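>>> Sequence and predicted model, in that order:
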Amino acid sequence: QLVEGTVYYWTVIPANAACEGQASQTGEFTTGVTNCEVFATNVPVEIPSDTSETVASQIVIAENFQITGISVSVNIPHTWTADITGTLISPDGTEVQLFSQECGDSDDVVATFTDSGSAQVCGSPIALSGTLKPDSPLSALLNTAAAGTWTLEVFDEFGQDGGSIDSWSLNLCKLNAVLDVADQTLGTFSIFPNPNSGSFTLRLDQAAALQYTAKVFDIRGRLLLERDFNAVGGLLQEQLTIDASSGMYLLEVQTGNSRSVKKFIVR
């Protein structure tokens, strides 16, 4: 299994039972990094005690990305949890049953549901709590689009007990590509010394533009430093310093729509 945010190198060697050819040129790629974000609502929705009814609460997600991981947290106070069934419905209509009529006359569901959770076991004073495995796998929602309206439905089969959906949230993960070091549309610039201790010089000869922006990122794509500079007489040369631990970093230099990225090492 490949490690996230790591540069890997590859080469191809042609071979058969009789002979082996020369290796190709070495290529490289950088694995992406998983980032997760919580989307939540805390607007209570009443579950009536005098009727059998399905109530719903919704979360609208504007950002569109492919889901690589998901968990659902709910806070549903309700007397006699054997009355209720909780179901998550995705924007494309896929339904995942989280729990259904568990724990007899016990009260309340305050839990996080994830495919890696524990089996549902009734407890006290809260009927369902902790990190639990849902009745249906949430993996049915992997590799689907996040954008749209997500719905938590709670069906109360009997009208003698009531409660509410006090709050609930979605923890959705996505795979982010690490900053691409192959994008070299600006031209060649130099970083020296490289490796360094976090202090280095950026130099761009034959600078065609006047204004430039330099940004330093860690290998996960997090911005550590941003500075604006002016080239003088076709030369851009500036001293930059970052407070960073040992590792690989990326320096991006941009002017207008042109940019170039180089790696450097801090020791």
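Nice, thanks for sending it over. Residues are numbered from 1 along each chain as shown.
>>> drop to CA atoms for contacts and neighbour counts, all remaining ones
Fine.
>>> what about the helices in the protein?
With DSSP state H, there are no helices along the chain.
>>> how close does Ser57 get to Phe99?
Remark: distance between Ser57 and Phe99 (CA to CA, to the nearest Å) = 16 Å.
>>> Next one for the comparison:
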Amino acid sequence: NALVSLQGGEDTQSYAQVDKVCFNGTVVTSIRDPHQQRQLRLYPNPNSGAFTLELSQAATPGMTFRIIGLTGQVVLEKIAEAGSARQTLEAGALPAGLYFVQAVEDGRIVGVERFVKQ
């Protein structure tokens, strides 16, 4: 293996040469199991704090929704209405900004959608 860096004026370019690649035949295409994910649709987006979440499947008992700020802190959590694929959330008390909604089922995050609160 070799690494060469060429400097010239404002540009620096690096080149690598690989002599040998080991491959076991396994190809990773995703780190999430697509069968455990739920499709979420959030509207309106942006919103003033009141919005609707549509799930690809009805919510199960114990499912919750978390609203996460950009720092990663949970700023709001709501228990889902079991048996319904359409959920309404109210986050009017939150300051304007970018947030994420996580759908959580059996302790696992099964869906994420982002939204802008005006």
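That came through, no problem. Bear in mind that the values here come from a model prediction, so they are computed numbers and not experimental data.
>>> Where in the second structure does stretch 47-54 of the first structure align, residue-wise?
Counting by TM-score structural alignment, stretch 47-54 of the first structure pairs with no residue of the second structure.
>>> now the end-to-end length of that stretch.
Across stretch 47-54 of the first structure, first to last residue, CA to CA, it's 8 Å.
>>> same question, stretch 69-87 of the second structure
Using CA to CA, the end-to-end distance of stretch 69-87 of the second structure comes out at 20 Å.
>>> Figure out how far that stretch is from the centre of its chain.
13 Å (CA atoms, centre = their mean, to the nearest Å).
>>> One more: stretch 34-49 of the second structure?
With CA atoms, centre = their mean as the basis, stretch 34-49 of the second structure stands 10 Å off its chain's centre.
>>> for the residue mapped onto Val75 of the second structure from the first structure, what are its contacts?
Using TM-score structural alignment as the criterion, Val75 of the second structure maps onto Leu224 of the first structure. By CA atoms under 8 Å, 6 or more residues apart in numbering, the residues touching Leu224 of the first structure are 215-218, 242.
>>> Quick check: the aligned residue for Leu89 of the second structure in the first structure?
Mapped onto the first structure by TM-score structural alignment, Leu89 of the second structure lines up with Leu240.
>>> Check Asn45 of the second structure too.
Using TM-score structural alignment, the equivalent of Asn45 of the second structure in the first structure is Asn194.
>>> Tell me how many other residues crowd the nearest residue to Leu225 of the first structure once chain neighbours are set aside.
Leaving aside its chain neighbours, Leu225 of the first structure sits nearest to Val216 (5.1 Å; criterion: CA to CA, 6 or more residues apart in numbering). Residues contacting Val216 of the first structure under the criterion other CA atoms under 10 Å number 24.
>>> right, and the match of Leu89 of the second structure touches Ser197 too?
No - assessed by CA atoms under 8 Å, Leu240 of the first structure is found out of contact with Ser197, at 11.2 Å.
>>> mind listing what the counterpart of Leu204 of the first structure in the second structure touches?
Superposed on the second structure with TM-score structural alignment, Leu204 of the first structure falls opposite Leu55. Residues near Leu55 of the second structure by CA under 8 Å, 6+ apart: 38-41, 85-86.
>>> can you check Thr255 of the first structure too?
Thr255 of the first structure neighbours (CA under 8 Å, 6+ apart): 186, 209, 211-213.
>>> run the last query once more with 6 Å
Contact analysis of Thr255 of the first structure by CA atoms under 6 Å, 6 or more residues apart in numbering lists Tyr212.
>>> ok, which stretches of the second structure are strands?
Remark: strands assigned in the second structure by DSSP state E are 2-8, 11-17, 40-43, 50-55, 64-68, 74-79, 86-90, 97-105, 108-117.
>>> Dump those into a markdown table; add distance to Ile31 of the second structure as well.
A markdown table is the format used below for the strands of the second structure (distance: least, CA to CA, whole Å):
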| stretch | distance to Ile31 of the second structure |
| --- | --- |
| strand 2-8 | 31 |
| strand 11-17 | 28 |
| strand 40-43 | 19 |
| strand 50-55 | 21 |
| strand 64-68 | 21 |
| strand 74-79 | 23 |
| strand 86-90 | 27 |
| strand 97-105 | 17 |
| strand 108-117 | 13 |
